[in-house]
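Engineer: Sequence and predicted structure are below.
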Amino acid sequence: MHLPEGLSLGGQPVLGPTDLSLEGGRVTALLGPSGSGKSTLLRLAAGLLAVPAGGSVTKLAGRVAYMAQQDLLVPWRDVLGNVTMGAHLRGQAPDLARARALLAEVGLAEADALKSPAQLSGGMRQRVALARTLMEDRPIVLMDEPFSAVDAPTRHRMQSLAARLLARRTVLLVTHDPLEALRLADRILVLGGRPATASEVPVPAGAPPRAAGDPALLAAQAALLERLAEAVS
């Protein structure tokens, strides 16, 4: 993504001059204050926003799966129907065996496949959303605060699950949570300033998902919190 003049929305500058590339097969986490343009960058990458004049974004159509902050399960389809929603919308025959296998991968029982979303807990709904994302089998996955709607223990488990199931895919993860970024990311970018620009911060050694109690990770979390506080000010 190359935005030499940045990006304005509604006449207000949101992003300053931006150059963003994703490392193949690795997780890039994007943090910053509310309104700093994180979701805007994600939508640009997904092709959901028009690229400003003079800018360029690599076209990713057909190669991207998108996981939003909300689970976005439709109430009129059961769990299996939600996981196979992409095939349904494309008019294709869904691979039900693969859908059931993915539901098992995210820790849902065979009986859960026939439940309605209203019968699921928040954590179960997020696992269905993750299975639906994986069902698309795309090499690039864009995630917009995908686990923020669940409690802390469930979030911790979902992070570990995502790290395992998304291994070797190219992931752009938008998050407000420094610990989440430090556990999951191979690379961390922080947006700050008005208009916002991105700066890179170091990540602890070791492969994701990193242990939340690792002293090096906890020290990095404190430093990243300070960095985010500076971005706000």
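Structural biologist: Ah, there it is. Residues are numbered from 1 along each chain as shown.

Engineer: CA atoms for contacts and neighbours, from now on please.
Structural biologist: OK.

Engineer: Secondary structure class of the residue most central in space within the chain, three-state.
Structural biologist: Central residue of the chain (C-alpha atoms, centre = their mean): Met143, 1.6 Å from the mean position. Three-state call for Met143 (DSSP: H, G, I helix; E, B strand; the rest coil): strand.

Engineer: buried set for stretch 98-110?
Structural biologist: By 16 or more other C-alpha atoms under 10 Å, the buried positions in stretch 98-110 come out as Ala99, Arg100, Leu102, Leu103, Val106, Leu108.

Engineer: possible to save those residues as JSON lines with secondary structure and distance to Leu225?
Structural biologist: Formatted as JSON lines, the buried residues of stretch 98-110 follow (DSSP: H, G, I helix; E, B strand; the rest coil; distance: C-alpha to C-alpha, whole Å):
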{"residue": "Ala99", "secondary structure": "helix", "distance to Leu225": "39"}
{"residue": "Arg100", "secondary structure": "helix", "distance to Leu225": "40"}
{"residue": "Leu102", "secondary structure": "helix", "distance to Leu225": "35"}
{"residue": "Leu103", "secondary structure": "helix", "distance to Leu225": "35"}
{"residue": "Val106", "secondary structure": "coil", "distance to Leu225": "31"}
{"residue": "Leu108", "secondary structure": "coil", "distance to Leu225": "35"}
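
Engineer: Kindly indicate which of the residues you listed lies nearest Ala181.
Structural biologist: Taking C-alpha to C-alpha as the measure, Ala181 lies nearest Val106 of these, at 20.6 Å.

Engineer: tell me the contacts of that closest one?
Structural biologist: Counting by C-alpha atoms under 8 Å, 6 or more residues apart in numbering, Val106 touches Arg127, Val128, Leu130, Ala131, Leu161.

Engineer: this is the comparison structure:
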Amino acid sequence: MHDIVRPGSVPAPLSVSIDAARLTYDGVPLFAGVNLRLEPAAITCLLGPSGVGKTTLLRMIAGLAEPEPPTTVAAGDGLPLQGRIAYMAQQDLLLPWLDALDNVLLGARLRGERRSAALVTRALDLLARVGLEGREHDRPAALSGGQRQRVALARTLMEDRPLVLMDEPFSALDAITRLRLQELAAELLAGRTALLVTHDPLEALRLGHRVHVMTGSPATIGPALEPPGPPPRAVDDPAVLSMQAELLRRLAS
């Protein structure tokens, strides 16, 4: 067991509201009038079939996709979201000329932060927690797809941001590693506001305080399911298994 070297304090809880979100492609609306609230200090999970617009919605919140009017994305405190977001894309986006450690430290490097011993220790500890102890000086070309995704996860969790956006963060992992890293993510996201896009109902129910399904054409987001108890929940929890059937029903509707 490794003890995480944490930043000085968890940022104040942040709520985020997405209202009247709209996206069109070649004149065809993919979604319109989509509303979603990210509750403060909670993990919100979003499921839906491929191509429904989940990733684009995530990118709108991150400021990486231009929202179409009348879309609004706003923090509950009224301040800009810029500079307060940690974002993990589906692709690992590692820089091939940097080793695993320097990829985890990339955010601090881009901000011009001093490479302190405490910062390096925390990065090394995160790499160990994601199962890459001893691989910190390997470049991405020497790592498997799943290992690169773990580096990207460590880099995201390294950021001290109140809002964390994650797009299929465990998709390249084997089943056991996936479960273990879900538990790590739940631990390190405690006290932060997070939106997790996933195709896995069980993953959503293990990690989410609130779970939404995005379906239809144009797509809409349905009401939240709220699994009982804090995450991460056991995979054999009867309530989780019961809700999984309801999620599958919603996905198929």
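Structural biologist: Structure received. Predicted model only: the values in this text are computed from it and were never measured.

Engineer: Quick TM-score on the pair, please.
Structural biologist: In this superposition the chains share a TM-score of 0.90, using TM-score structural alignment, normalised by the length of the first structure; 230 aligned residues with a C-alpha RMSD of 2.0 Å.

Engineer: Could you report the separation of the residue in the second structure that the residue nearest to the centre of the first structure lines up against from Thr55 of the second structure?
Structural biologist: Taking TM-score structural alignment, Met143 of the first structure has Met166 as its aligned residue in the second structure. Distance, Met166 of the second structure to Thr55 of the second structure, by C-alpha to C-alpha, to the nearest Å: 9 Å.

Engineer: Stretch 69-88 of the first structure aligns to what range in the second structure?
Structural biologist: If you align by TM-score structural alignment, stretch 69-88 of the first structure falls on residues 90-109 of the second structure.

Engineer: And that stretch, how far out from the chain middle?
Structural biologist: 17 Å (C-alpha atoms, centre = their mean, to the nearest Å).

Engineer: try stretch 17-31 of the first structure
Structural biologist: Taking C-alpha atoms, centre = their mean, one finds the center of stretch 17-31 of the first structure at 12 Å from the center of the full chain.

Engineer: for stretch 38-55 of the second structure, same thing?
Structural biologist: 9 Å.

Engineer: just stretch 137-153 of the first structure next, same as before
Structural biologist: 4 Å.

Engineer: buried ones in it?
Structural biologist: For stretch 137-153 of the first structure, a neighbour-count test (16+ other C-alpha under 10 Å) marks Pro139, Ile140, Val141, Leu142, Met143, Asp144, Glu145, Pro146, Phe147, Val150 as buried.

Engineer: what residue of the second structure is the furthest out?
Structural biologist: Most peripheral residue of the second structure (C-alpha atoms, centre = their mean): Gly27, 29.8 Å.

Engineer: From Leu57 of the second structure, how far out is Leu95 of the second structure?
Structural biologist: Distance from Leu95 of the second structure to Leu57 of the second structure, counting by C-alpha to C-alpha: 25 Å.

Engineer: who's more crowded, these two?
Structural biologist: Leu57 (22 against 13; other C-alpha atoms under 10 Å).

Engineer: which position in the first structure aligns with the more buried one?
Structural biologist: Match for Leu57 of the second structure (TM-score structural alignment): Leu41.

Engineer: go on, Arg148 of the second structure?
Structural biologist: That one, Arg148 of the second structure, aligns with Arg125 by TM-score structural alignment.

Engineer: So that match is in contact with Asp71, correct?
Structural biologist: Yes. The criterion here is C-alpha atoms under 8 Å, and Arg125 of the first structure meets it with Asp71 at 6.4 Å.

Engineer: Show me whatever sits in contact with both of those two.
Structural biologist: Joint contacts of Arg125 of the first structure and Asp71 (C-alpha under 8 Å, 6+ apart) do not exist.

Engineer: Ala21 of the second structure against Leu30, yeah?
Structural biologist: No. Ala21 of the second structure is beyond contact range of Leu30, at 10.4 Å (criterion: C-alpha under 8 Å).

Engineer: Between these two, tell me which one has more neighbours.
Structural biologist: Ala21 (21 against 18).

Engineer: any idea how far the more buried one lies from Val28 of the second structure?
Structural biologist: With C-alpha to C-alpha as the criterion, Ala21 of the second structure and Val28 of the second structure are 14 Å apart.

Engineer: residue range for stretch 225-234 of the second structure in the first structure?
Structural biologist: Taking TM-score structural alignment, stretch 225-234 of the second structure hits residues 202-211 over in the first structure.

Engineer: oh, I was asking about stretch 186-196 of the second structure
Structural biologist: Under TM-score structural alignment, the match for stretch 186-196 of the second structure is residues 163-173.
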